[in-house]
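got a predicted model here, sequence first, then my questions.
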Amino acid sequence: MGFMHVFDLSMWQWVWVIIAAFLVGFSKTGISGFLMPVIPIVASVFGGKESTGIILPLLIVGDAFALYYYQRHAEWSNIKRLLPWTFVGLILGVITGSYVNDKQFKMFIAISVILCLIILIYMEKKGENFKVPKGAWFYAGMGALSGFTSMIGNAAGSIFSVYLLAMDFKKNGFMGTTAWFFFIVNLTKVPLQVFFWHNISFKNLGLTLAMVPAIAIGALLGAVIIKRVNEKQFRVLIIVMTAAAAVRLLI
C-alpha cells in the first residue's frame, strides 16, 4: 500500500495503468495496433509529455518479451536501411516536442497515419500489381517519419506496419523485424528523453517494475493468439487497427 501511495493514484487510475501495461505486452507479441489505446490511457492519468516518460520504460520491457519470441525472424537488411533516417526523425521529434503542444503534434501524427492507411488500402486493392518503391527517398521518408512519430507520440507502430506490409512481410518476419527495430529505437530514446525532456525518473522506473507481471501476461496471451491468425487475417487486423489508431488520434 505504501508503494501505491508514492504515485498518488486512485484505484481506478491504477486499474487503467494495469490495463495499459497489459496492452503493451499484448501488442508487442500479438497485434501491434493494440498499442494505440495505451497512449490516451496513460496521458489521461499522468498528462501529455510526462506520459511519454511513463510509456517508454513499459515499451522497452515489452520489446524484451517480443525479442524472446521473435528474435530469430528479423530481416536486418530492412532495419539497416531505415535506422539512419529514423535517428534523424528522432532528433526532429525532440526539437518539435519542445515547442509544440500535445494537440498539435497528435494532429500531425494522425494525418501521417491516415496517409499511410490510404496507401496500405491502395496496395491491398492492387495486389500483385502494386510495385514497392525502390528509391532511397522511400526508405528515407519512412525511416524519418517512424522516428519522428515514435519520439513525440509513441505512434510509429502504424507507420512501420505500413512499411513492412508494403515490403510484403509475412507474419513471423513482420513480428521479428518489428521487435528488433523498436527495441533499438526505444533504447535510443531513453537518453534523449532524460537529457532534453527530463521526464524519465527512478519513480517512473519503479512503476515499470511494478507493471512487469501485467506486461508479461499480455505478452503471453499475444503470442498465443497470433499463432491462431493466418496471413490474410493478420493483414486485415493490421489495417483495421491502423484505421482505429488514426481515428483515436483525431478525437
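That came through fine.

hey, let's count contacts and neighbours off CA atoms from now on
Fine.

ok, now which ones touch the most centrally placed residue in the chain?
Nearest to the geometric centre of the chain sits G157, at 4.0 Å (Cα atoms, centre = their mean). G157 makes contact with 32-33, 146, 150, according to Cα atoms under 8 Å, 6 or more residues apart in numbering.

list the buried ones in the helix or strand where N78 lies?
For N78, the element it lies in under DSSP states H and E is helix 76-97. Across helix 76-97, burial judged by 16 or more other Cα atoms under 10 Å covers 79, 82-83, 85-95, 97.

take this one as well and set it beside the first:
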Amino acid sequence: MSLPTEIGFYIVASVAVILVGLAKGGFAGLGATAMPLLALVMDPVAGAGMLLPILMVQDVVSVWAFRRSYDVATLWLTIPGAAVGIFLGWLLASAINADAVRGFVGVIALAFGVYRLLPLFSLQMKMSGPAPKWVGAVMGVLSGFTSQIAHAGGPPFQIWALSRNFPHLVFVGTSSIFFAIINWMKVPAYAALGQFNTQNMTLTALFLPLAILSTVAGVKLVKRVSPQRFNIIIQLLMVLVGAELIRQSIW
C-alpha cells in the first residue's frame, strides 16, 4: 500500500472534506463541489470510495441534529427512484475508464454550477407552485445517479424540495435523512467496484476527524450565518473545476 505523498493532494482533499462537512451541517449545496475537487488529484472512482464512509459518519451527526424536522412524504416519493439511479450509476462506472468518469464528474459539476449561478443573471427557473409528484420521482432517479457517480445528488433533490417551500430546517432535515439513506444504498455498488480497499480506507481514517469537526461546525454556523453568502464563490469554483475535469478527460 502506498499513500499519496504530494502536499497538494492533502490540501485539496482537506478542502473537499470540509465542504462536505459544512454541507452535512446545513449549508446545502456546498458538498457537490467536493467530489469534483477530489477528481482533480486522484482517480474519481477511488476518491468517491474514499469519501463515502466519511459521508456516512457525517450523516449520523446531521441526521441527529435535524431529526425532528423532515417531510416523510418527500422521502417516500424520492427514495425508490434514487435506488434506480444508483444502480444506473454503478453500471456506468463499471463500464468506462477513469478518464471517462472524470469527464462525467466534470459535466455534472459544470451543469450544476451554471444552474446555481443563473439567479445572478435573472434567469432562475421558477415553478409557479409545488412541482408534480412525477417530477419528484424523476429527480429521485437523477439524484441517485449523480450521487453514485460524483456524490453530487444534491441539486436534483433540491429542485424538487425547494418547490415545496419547506421551512429551512425541514428542508435541511429532509435532505439529511434522504442522503443518509442513499449513502447506505451505495455501499454494495462501491464494494462491487473494489473501492473499500486498504489505501482508500486508510485515507478515510486520516480525514475522518476533520470531517466530524466540520460537520459539527456546520450545524452550529447554519443557525447564525446565511448560506447564501458562500454560494457565489462555491458555484464559480464548481464551474471552473468542472471545466478543468472535462479538459483533463479529453486531453
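Yep, it's here. In this text, all values refer to a predicted model and were calculated from it rather than measured experimentally.

before we move on, back to that, from the contacts of G157 of structure 1, which is closest to E124 of structure 1?
G33 (18.0 Å; Cα to Cα).

tell me who's in contact with the closest one.
By Cα under 8 Å, 6+ apart, the contact set of G33 of structure 1 is 27, 157-158, 238, 241-242, 245.

so how many other residues sit close to the counterpart of A46 of structure 2 in structure 1?
Using TM-score structural alignment, the equivalent of A46 of structure 2 in structure 1 is E50. By other Cα atoms under 10 Å, the residues close to E50 of structure 1 number 17.

distance of E50 of structure 1 relative to D102 of structure 1?
Look at E50 of structure 1 and D102 of structure 1: by Cα to Cα, to the nearest Å, they are 11 Å apart.

please enumerate the helices of structure 2.
For structure 2, the helices defined by DSSP state H occupy 7-24, 34-41, 44-65, 72-95, 98-117, 133-150, 154-163, 168-192, 198-221, 228-250.

just list what the last one packs against, helices and strands only.
Packed against helix 228-250 of structure 2, as judged by 3 or more Cα pairs under 8 Å, 6 or more residues apart in numbering; DSSP states H and E, are the following elements: helix 34-41, helix 98-117.

compute the inter-axis angle for that helix and helix 34-41.
Counting by axes from the mean of the first three to the mean of the last three Cα atoms, to 10 degrees, helix 228-250 of structure 2 lies at 40 degrees to helix 34-41.

ditto for the third one
Inter-element angle recorded for helix 44-65 of structure 2 and helix 34-41: 150 degrees (by the same axes, to 10 degrees).

same question, the first one
An angle of 170 degrees separates the directions of helix 7-24 of structure 2 and helix 34-41 when computed by the same axes, to 10 degrees.

tell me roughly how far helix 7-24 of structure 2 lies from structure 1 on average.
Mean deviation of helix 7-24 of structure 2 relative to structure 1 after superposition (mean Cα distance after the TM-score superposition for structure 1): 2.3 Å.

what does L92 of structure 1 align to in structure 2?
Match for L92 of structure 1 (TM-score structural alignment): L88.

from what I can see V194 of structure 1 touches I200, true?
Yes. Using Cα atoms under 8 Å, V194 of structure 1 makes contact with I200 at a distance of 5.6 Å.

tell me which of those two has more neighbours.
Each of V194 of structure 1 and I200 has its neighbours counted (other Cα under 10 Å); I200 has more, 22 against 13.

can you get me the start-to-end distance on stretch 123-134 of structure 1?
End to end - Cα to Cα - stretch 123-134 of structure 1 spans 15 Å.

list the buried residues in that stretch.
Under 16+ other Cα under 10 Å, the buried positions of stretch 123-134 of structure 1 are 123-124.
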